[in-house]
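Engineer: Sharing a model prediction with you, sequence too.
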Amino acid sequence: MKITAKEFSVRGLNFIIRSAEEYDAKNLSEVRVQIDGETENMDREQGEGYIDEAGFRSIIQEDSKASNHLFLVAEVEGRIAGFSRCEGSSLRRLSHKVEFGVCVLKAFWGYGIGKRLLQKSIEWAELQDIKKISLAVLEKNDNAIALYENLGFETEGVLKYDRRLSDGNYYNTILMGKLLNQL
């Protein structure tokens, strides 16, 4: 599904939150690899689970058609600074909810891009009569957890020793959810 683009200005940085378009595919492929190399908050290490331009084009096409999918990008001066996706299920018993994921280039952390991507996703979900948004976050990603809690997400579970990071230690993944359009 697609949304109407919206412009933001935060501490001198101007950016646009808009639906992903097929012409973004190459840039998205490059940005995803870069982000994976900048932080251990993502599931992948740099280059793992690589999605090429054609793969992103296919995802964008599918997400644009599906009423329970949303693919957003944050654009700064014609460059993608981050992106998010909400993905719903085609299974009837799970069709009331979507899973949310977000990533932002490190150079653009602290400008509220992730927050705006999530807020636009929540607005979209409410308009689609989606009842729940869920997400998974690494336990040591304090900034993301604080943001999610601030926007009404609650911890629903913990996957213990779910990820092993470069320090050799295992970390938990926190499962969070937000109920919308109260049941």
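Structural biologist: In hand now; what should we look at?
Engineer: For the rest of this, base every contact and every neighbour count on C-alpha atoms.
Structural biologist: Noted.
Engineer: which parts of stretch 56-67 are buried?
Structural biologist: When burial is assessed from 16 or more other Cα atoms under 10 Å, stretch 56-67 yields the following buried residues: F56, R57, I59, I60, Q61, D63, S64.
Engineer: Please compare the first structure with the one that follows:
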Amino acid sequence: METSEQPTFETEAGEEIYRFVERHGTAARHRVREVTSLPAEEFQDALEQLQERGYLEDDGGTLQVALDVGSIETYSTDDIDYTVRPAQQTDFEGLIDTIRDVTAEDTYIVAESIAEQLLYEDAVNRHNTAESRVFFVATVDGDVVGWSHLDLPQLDKLQSTAQLTVGVRGEHQGHGIGTRLLERALDWAEANGYRKVYNSVPTTNDEAIAFLEERGWETEGVRKNHYTIGDEHVDEVMLAYTF
């Protein structure tokens, strides 16, 4: 299923099954049937319809939302081998740890709020009529070391713009991982019809601003005294990339 496609349902049973799985990121098949309290035959029919329409996929008894967000890519440098791929629910803890590691050293308020939202919802990717988001991760030896994220509004008037965040753990910077993650998110956004992505950071985060500006991002505006960091009021720089 494409993230630009808002799910519609043929039956109430199908909607109930999808909403439970989408809200939890993944869910055991037998657990979904127990919670929905559907008769076995009705549950089976509704689940098969969802799978046929490309809404859900069953991985050995674990159900998850089937989002088409691309392939797995591997890269090698003189010092490191790493993989960039769509995030999965199994990346949840590593993703949270990585975002918190990055935001502990740098002032990246939007990314901090994304981590808190993930913890509250306990799900990596979301796709429903109200919200949609996708993550890409970079891994080294299976461990998450970086991410890029797109928040995709479902309101018609906002569906051509998306919010992006990106970050890499300090010990893995300098190998081009951040650039690869940024490019992966931008390529996906452009291929899916978005005309602009934006990112907002405190004006004190010189490294993040320089990183984006060197890659074609432009400042669209500044909100005065938007953040309170310590005892200081700090401006927010709003940057955007237009396709």
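Structural biologist: Arrived safely, thanks for sending. Just so we're clear, the structure is a prediction, and the values are computed from it rather than from any experiment.
Engineer: Would you report the TM-score computed for these chains?
Structural biologist: Between these two chains, after superposing, the TM-score reads 0.81 (TM-score structural alignment, normalised by the length of structure 1); 173 aligned residues with a Cα RMSD of 2.7 Å.
Engineer: Among the buried residues of stretch 56-67 of structure 1, which are located in helices?
Structural biologist: Applying DSSP state H to those, the entries found in helices are F56, R57, I59, I60, Q61, D63, S64.
Engineer: wait, T74 of structure 2 sits on A138?
Structural biologist: No: the pair T74 of structure 2 / A138 is not scored as a contact, 9.3 Å apart, by Cα atoms under 8 Å.
Engineer: show me where structure 2 has helices.
Structural biologist: Using DSSP H, helices in structure 2 cover 12-24, 29-36, 40-52, 92-105, 109-121, 177-191, 206-213.
Engineer: Could I get these in TSV, plus columns for mean neighbour count and distance to E220 of structure 2?
Structural biologist: Conversion of these to TSV gives the following (neighbours: other Cα atoms under 10 Å; distance: least, Cα to Cα, whole Å):
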stretch	mean neighbour count	distance to E220 of structure 2
helix 12-24	18	34
helix 29-36	14	45
helix 40-52	16	41
helix 92-105	18	23
helix 109-121	15	17
helix 177-191	19	18
helix 206-213	15	12
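Engineer: Between the ones you listed, which one is closest to I229 of structure 2.
Structural biologist: Closest approach to I229 of structure 2 among those (Cα to Cα): helix 109-121, 9.6 Å.
Engineer: which other helices and strands contact the closest one?
Structural biologist: The elements that helix 109-121 of structure 2 packs onto, with contact taken as 3 or more Cα pairs under 8 Å, 6 or more residues apart in numbering; DSSP states H and E, are helix 92-105, strand 161-168, strand 196-202.
Engineer: Give me the angle between that helix and helix 12-24.
Structural biologist: 130 degrees (axes from the mean of the first three to the mean of the last three Cα atoms, to 10 degrees).
Engineer: who touches helix 109-121 of structure 2?
Structural biologist: R23, H24, I96, I99, R100, T103, V124, T165, V166, S200, V201, P202 (Cα atoms under 8 Å, 6 or more residues apart in numbering).
Engineer: How about the last one, nearest residue that isn't a chain neighbour?
Structural biologist: Taking Cα to Cα, 6 or more residues apart in numbering, and ignoring the residues beside it in sequence, P202 of structure 2 has E236 as its nearest neighbour in space, at 4.5 Å.
Engineer: corresponding residue for the one you found in structure 1?
Structural biologist: Aligning on TM-score structural alignment places E236 of structure 2 opposite T173 in structure 1.
Engineer: Quick check: its match vs R93 of structure 1, distance?
Structural biologist: T173 of structure 1 sits 25 Å away from R93 of structure 1, taking Cα to Cα, to the nearest Å as the criterion.
Engineer: So for those two, which residue has more residues nearby?
Structural biologist: Neighbours were counted for T173 of structure 1 and for R93 using other Cα atoms under 10 Å; T173 has more, 20 against 8.
Engineer: Which residues are in contact with the more buried one?
Structural biologist: Counted by Cα under 8 Å, 6+ apart, T173 of structure 1 has contacts A136, V137, L138, E139, V158, L159, K160, Y161, D162, R163.
Engineer: now with 6 Å?
Structural biologist: Counting by Cα atoms under 6 Å, 6 or more residues apart in numbering, T173 of structure 1 makes contact with V137, L138, E139, V158, L159, D162.
Engineer: about what we covered before: generate TSV for the buried residues of stretch 56-67 of structure 1, with distance to M42 of structure 1 as supplementary columns.
Structural biologist: Putting these into TSV (distance: Cα to Cα, whole Å) gives the following:
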residue	distance to M42 of structure 1
F56	18
R57	22
I59	19
I60	21
Q61	24
D63	21
S64	24
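Engineer: and which of those residues is nearest I130 of structure 1?
Structural biologist: D63 (15.6 Å).
Engineer: From E21 of structure 1, how far off is the residue lying closest to that closest one once chain neighbours are set aside?
Structural biologist: Distances taken as Cα to Cα, 6+ apart place H69 nearest to D63 of structure 1, at 5.0 Å, with adjacent residues excluded. Distance of H69 of structure 1 to E21 of structure 1, computed by Cα to Cα: 14 Å.
Engineer: And these two? Which one has more around it.
Structural biologist: H69 (24 against 16).
Engineer: Against A136 of structure 1, how distant is the more buried one?
Structural biologist: 17 Å.
Engineer: Repeat that for Y161 of structure 1.
Structural biologist: Taking Cα to Cα, one finds Y161 of structure 1 at 14 Å from A136 of structure 1.
Engineer: which of those two has more neighbours?
Structural biologist: A136 (20 against 11).
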